[in-house]
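**Student:** I'd like to go over a predicted model; first the sequence, then the structure.
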Amino acid sequence: MRHRDEKITMLGRELELLMSERQTLLQVVGASAALIASLDSSLLPEGAVKSADLVASRINALPDETLRDALAAVHAEIEEEERAVST
């Protein structure tokens, strides 16, 4: 019984760690989405445009619910027509 309790405790800690990491990743994604949405690609150096495009394509691949969670994590809003983040 003790071994089972230890496993349950260990799984609980792992779940807490994963949830904390998820929150951090949501904050990074939310901040990145807000940044990318505000960029004017015509003013960026070519290398930055490529990086912004890579970030934008990964953000666009996220499910809508995940993107909403990410934006909420940083208290950011992106207008609906800007949902297709592009540079």
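**Tutor:** Done, it's in.
**Student:** Every contact and neighbour count from this point should use C-alpha atoms.
**Tutor:** Will do.
**Student:** Mind listing what's buried along the longest helix along the chain?
**Tutor:** The helix spanning the most residues in the chain, taking DSSP state H as the definition, is helix 2-38. By neighbour count on 16 or more other Cα atoms under 10 Å, the buried set for helix 2-38 is 26-27, 29-34, 36-37.
**Student:** just stretch 36-49 next, same as before
**Tutor:** Those would be 36-37, 41, 49, for stretch 36-49 by 16+ other Cα under 10 Å.
**Student:** okay, pairing it with this:
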Amino acid sequence: MREREILLKITGVAAGLIAELNTTDLPIRTVEAADLLATTINQLPEELLQDALDAVHATIVE
């Protein structure tokens, strides 16, 4: 259970970071890495992503 909580926190922080990035200010390799991370996060079931965001008390505003 502890490992799940750690993974949820990592995922939640990563999702929050991706949501805040301004890709116009980043080198292309960084944008590509962020895109890979975002694509992977978006493959998560919505419920699991919400658990991850809840684990770090984050919200994603669309």
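**Tutor:** Structure's in. What do you need? Quick caveat: nothing in here was measured; it's all calculated off a predicted structure.
**Student:** quick one: which two of the buried residues of stretch 36-49 of the first structure are the most distant?
**Tutor:** A37 and V49 (12.7 Å; Cα to Cα).
**Student:** from the buried residues of stretch 36-49 of the first structure, which single one is nearest D5 of the first structure?
**Tutor:** For the buried residues of stretch 36-49 of the first structure, the nearest to D5 of the first structure is I36 (46.1 Å; Cα to Cα).
**Student:** The closest one corresponds to which position in the second structure?
**Tutor:** Correspondence of I36 of the first structure to the second structure, assessed by TM-score structural alignment: I18.
**Student:** Surely I18 of the second structure touches A34?
**Tutor:** Yes: counting by Cα atoms under 8 Å, A34 is a contact partner of I18 of the second structure at 6.6 Å.
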